[in-house]
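Chemist: Turn this into a structure:
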Amino acid sequence: MSQDLRILQAARLKGRPTESDLIAAVGPADGAAAVQTLVAAGELDRVGARIELTAAGRSRLDTLLAAERATVDQERLRQHYLEFGAVNTEFKQLVTDWQLIDGEQPNDHTDPEYDARVVARLAALHERFAPLLEAFTGLVPRLETYPGRLTAALARVRSGDPAWFARPLIDSYHTVWFELHEELIGLAGLSRVAEAAAGRAE
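Modeler: Got it, this is the predicted structure:
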């Protein structure tokens, strides 16, 4: 059941991922077989080379998420989520600085010294965030793939590939961070609309 939840949620968060992207996000060794079982059950659908969540899958996902949320210590989760807010604000500024120099000029990544400074800040944030992320995974074991996914994205950025900082449609640092934030919003029983209105949505 936990594996079904991982896969259905990843399909929701990613929109229409390829099967390999979906399996990479959830991490189960027998992910291909699990995806096929959900397709056969009518909860996932194959659209060309991509996978999408069906109405039946979304309904079951809502049920599974509600059951999971009922097992989570909400007081501790809300406390940690408040701590996450400060880190998230810092991360949003990092993304802005990565995309725009001085908040105005698009960053074409031809200045290696500028990029290196931003990447160093990202690495420092990543290290400082690790204990809080560990606290989240302790509360919700299903989130255990996020530390590795963030670390993998950071490693690609540090190796010199700027795409892995904030490019959409791949497991860039920004993509994984966004999905984690979406998970936390749902687990806390909040909504992205309300969080955006409060200035906390990434």
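Chemist: Please make it C-alpha for all contacts and neighbour counts, starting now.
Modeler: Noted.
Chemist: can you count the residues close to Glu52?
Modeler: 22 (other CA atoms under 10 Å).
Chemist: same deal with the one 5 residues further on?
Modeler: Around Gly57 there are 24 other residues, counting by other CA under 10 Å.
Chemist: Same question for Val26.
Modeler: 24.
Chemist: I'd guessed it sits against Gln9; true?
Modeler: No. Between Val26 and Gln9 there is no contact under CA atoms under 8 Å: 9.1 Å.
Chemist: so what's the spatially most central residue of the chain up against?
Modeler: Centroid-nearest residue in the chain: Glu179, 2.4 Å away (criterion: CA atoms, centre = their mean). By CA atoms under 8 Å, 6 or more residues apart in numbering, the residues touching Glu179 are Leu13.
Chemist: and this one, so I can compare the two:
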Amino acid sequence: MSHHSEPQLLVLHAVRLLGFAGVDAIAQRAGASTEETLILLRQAERSGWVQHLEFFDTDGWSLTDFGKWENERELALERHHADPDGEIAAVYRDFLPLNARMLRATTAWQIGPSAVDAFASNDHSDAGWDAEVLDEFERLGVELAPLVERLTKVLTRFEGILTRYETALRRAKSGQTMWVDRSDVDSCHLVWFQLHEDLIATLGLDRGTEV
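Modeler: Next up, the predicted model:
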């Protein structure tokens, strides 16, 4: 049976995945109400795990170094109970080749080689080029699906990833190019990046030494 994560873990983990975010965004990612999320954030703040920051007209929450350590401690404990057979690690190994392709596809989306500049920024004037890249994004989503299914059989918090990815891809293919790789919307690349970060955090790995 798939394991349901504790609310405190979900909120702290949402802060990690979002990096810096307001309470509403954290609540949405954690699958909790705004009121419950704020209570848990205040508790985490008293424990030194998160900090509330204000910049001009923007405010939000971020993890402290101690909070990152606590998040990884909770994730390791959860994995020990929910995944004794190491299925998440197995999925991660299968994910890495897809991740390499995602990096190449994102680069291809951002760079459109021309006759005079092999590293020219993609101005999206070449519909054929963009269509080929979006086809690769679509193939990646299809190949990601069974991996996410395996993950959700272990931990319910991986649910919803495919819906987010497919929604972003559908908008991108309708001509809204921001939904491919922008970080200020729930784009294909952002969804993928956060899944990657989730796997790394869950397994206690270091992105910098990743093979």
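Chemist: re earlier: which one in structure 2 is aligned with the residue nearest to the centre of structure 1?
Modeler: Counting by TM-score structural alignment, Glu179 of structure 1 corresponds to Gln194 in structure 2.
Chemist: Now check His80 of structure 2 against structure 1: what is it aligned to?
Modeler: His80 of structure 2 maps onto Ala70 in structure 1, by TM-score structural alignment.
Chemist: what about that match, distance to Tyr173 of structure 1?
Modeler: Computed as CA to CA, to the nearest Å, the Ala70 of structure 1 to Tyr173 of structure 1 distance reads 29 Å.
Chemist: Those two: who's more crowded?
Modeler: Neighbour totals were compared for Ala70 of structure 1 and Tyr173, and Tyr173 leads with 26 against 10 (other CA under 10 Å).
Chemist: Test my guess that the more buried one contacts Phe165.
Modeler: Yes. Taking contacts as CA under 8 Å, Tyr173 of structure 1 lies within contact range of Phe165: 5.1 Å.
Chemist: any shared contact partners between those two?
Modeler: Shared contacts of Tyr173 of structure 1 and Phe165, counting by CA under 8 Å, 6+ apart, come down to 153-154.
Chemist: For Ile111 of structure 2, list the residues it contacts.
Modeler: 119-122.
Chemist: That should have said Arg170 of structure 2, apologies.
Modeler: Taking CA under 8 Å, 6+ apart as the test, Arg170 of structure 2 contacts no residue whatsoever.
Chemist: what's the spacing between stretch 135-151 of structure 2 and its chain's center?
Modeler: 14 Å (CA atoms, centre = their mean, to the nearest Å).
Chemist: which ones are touching the aligned partner of Ala21 of structure 2 in structure 1?
Modeler: Matched to structure 1 by TM-score structural alignment, Ala21 of structure 2 sits across from Pro17. By CA under 8 Å, 6+ apart, the residues touching Pro17 of structure 1 are 11, 50-52.
Chemist: now swap in Thr137 of structure 1 and tell me
Modeler: 143-144.
Chemist: For it, what is the enclosing helix or strand?
Modeler: helix 112-139 (DSSP states H and E).
Chemist: How many neighbouring residues does the counterpart of His109 of structure 1 in structure 2 have?
Modeler: Superposed on structure 2 with TM-score structural alignment, His109 of structure 1 falls opposite His124. Residues within reach of His124 of structure 2, counting by other CA under 10 Å, total 16.
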